[in-house]
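[1] Model the following, please.
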Amino acid sequence: MQIEKGQITAIKVHTCDPSQWVNKYADYLYGYTLSRINDEELARDLVQETFLAALEKAEKFEGRSSESTWLTAILKNKIIDVYRKKSSGLLKRQEARIQAQDLDDFFEVDDGHWKAQHRPQAFGLEADNPLLGKEFNHILKECMQKLPALWLSVFTMKHMDEETTEVICSELKVTSSNYWVIIHRAKLNLRACLQKNWI
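    Here you go, the predicted model:
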């Protein structure tokens, strides 16, 4: 099809349909939230808050992304707010307890990788067994919930949401050096918990 000079072309713009959000996206958004917060009531509340916030902004939805992506982005910001609230006030107390020299026992100073003698052992998940994977994920989730709130927030943003160090430090108001100490401490705690509870 040729377009002649002065001819106006119609561009298909995605519009949002709030009446379909619950049916189309509630289960996905709830699962997304629950995997990061592990609190069913709070997860339901955050999904509802996401729908309300999106409803208020529905006229501004430009359709440059899908509704699902747009709603997930709104939800993600709400989850970060929860992380921030959980970790505020804990930061100074935890910073006082964190001793970076303890990490030298377990990690290489130059690259932060495990030292050979402290490297985690295989957990037996090398074979593709869905039942083992499901059980392992359940234990991992329980171990993650034992982490202090700030550590859980940092670890989740880094390893589940794949946020950059800069974003995590900015959102949770931690310094870069504290961020690395928290990540290492979280890994040590998770390792110990998994080795204790995973047979």
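
[2] Only C-alpha atoms from now on, for both contacts and neighbour counts.
    OK.

[3] Ser66 is in contact with Val13, correct?
    No: if you go by C-alpha atoms under 8 Å, Val13 and Ser66 don't touch, sitting 10.4 Å apart.

[4] Now the second one, please; I'll put the structures next to each other:
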Amino acid sequence: MMHNSINDDHTVNETGHHLLEPRLWVERHADFLYTYASARLNDDEQCRDLVQDTFLAALQKVESFRGDASERTWLTAILKYKVIDVYRKRSGAFAAKDEYGTADDEIEFFDPDNHHWKREHWPAVFGVEDKDPLQNKEFLATLQQCLKRLPPLWMSVFSLKHLDDEGTEMICQQMKISPANFWVIIHRAKVNLRSCLQKNWI
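    Take a look at the predicted model:
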């Protein structure tokens, strides 16, 4: 069977299906997966453990790999759910109750209809708008420190929404919160992150 190497990151056969090459996973994907985890967890040792756990879990699931996506995409999906498990454990002690406030008291900053900043309260320019700020290492380091200051549940919900672009329904289901509490948490996380970033980045 003829193999074709593509982008040095995965291999496909003549039918266009991606193939797995476990012996090359560490070399090809360890750094990428570690960066993915560290942007969400702020715990170097735990991130390294999760990457190792991802490789082990993937080896156990090799038979289920259909080849529709690249091995990096497949490995990242496995890691993503391990990160979500960490989120659930970290935030398990924090129920989304009244202490999170109500959406009404955030009306000064956010439009209640679309949940975005009101024009007069738009955050100041961060100085990284010329490219994706999450690709700016200095900005990402500051964002990570600010995220770390949030309550565990807030950090988990915000990361799933804005780092992983997950849908509200999925987040509510995974984190066991109501849609109303989801928006309250997102609002309060944004206010806190805005303040932290303006103090530590701008």
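
[5] quick one on the thing from earlier: could you check which of Val13 and Ser66 of structure 1 is surrounded by more residues?
    Using other C-alpha atoms under 10 Å as the criterion, Val13 of structure 1 and Ser66 rank with Ser66 on top: 14 against 11.

[6] how about the more buried one, what's its partner in structure 2?
    Ser66 of structure 1 maps onto Ser70 in structure 2 when the alignment is built from TM-score structural alignment.

[7] quick one: its match from Asn4 of structure 2, how far?
    13 Å (C-alpha to C-alpha, to the nearest Å).

[8] Tell me the residues that contact both of those two, please.
    Common contacts of Ser70 of structure 2 and Asn4 (C-alpha atoms under 8 Å, 6 or more residues apart in numbering): Thr11.

[9] ranges for the strands of structure 2?
    Listed in chain order, the strands of structure 2 (DSSP state E) span 4-6, 10-12, 18-19.

[10] Identify, out of the ones you listed, the most deeply packed stretch.
    Highest mean neighbour count of the strands of structure 2: strand 18-19, a mean of 21 (counted as mean count of other C-alpha atoms under 10 Å).

[11] That strand vs structure 1, average distance?
    Aligned to structure 1 and superposed, strand 18-19 of structure 2 gives a mean residue distance of 3.4 Å (mean C-alpha distance after the TM-score superposition for structure 1).

[12] gap between the spatially closest residue to Asn136 of structure 2 that is not a sequence neighbour and Thr35 of structure 2?
    Nearest non-adjacent residue to Asn136 of structure 2, counting by C-alpha to C-alpha, 6 or more residues apart in numbering: Val128, 7.4 Å away. Using C-alpha to C-alpha, Val128 of structure 2 is found at 20 Å from Thr35 of structure 2.

[13] and if you look at Asp43 of structure 2?
    11 Å.

[14] thinking again about what came up before, among the strands of structure 2, which is nearest Arg90 of structure 2?
    strand 10-12 (34.0 Å; C-alpha to C-alpha).

[15] got the contact list for the closest one?
    Residues contacting strand 10-12 of structure 2 (C-alpha under 8 Å, 6+ apart): 3-6, 18-21, 70-72.

[16] returning to that earlier point: distance to Tyr87 of structure 2 for the strands of structure 2 - can I get that in JSON lines?
    Shown next, in JSON lines, are the strands of structure 2 (distance: least, C-alpha to C-alpha, whole Å):
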{"stretch": "strand 4-6", "distance to Tyr87 of structure 2": "34"}
{"stretch": "strand 10-12", "distance to Tyr87 of structure 2": "30"}
{"stretch": "strand 18-19", "distance to Tyr87 of structure 2": "31"}
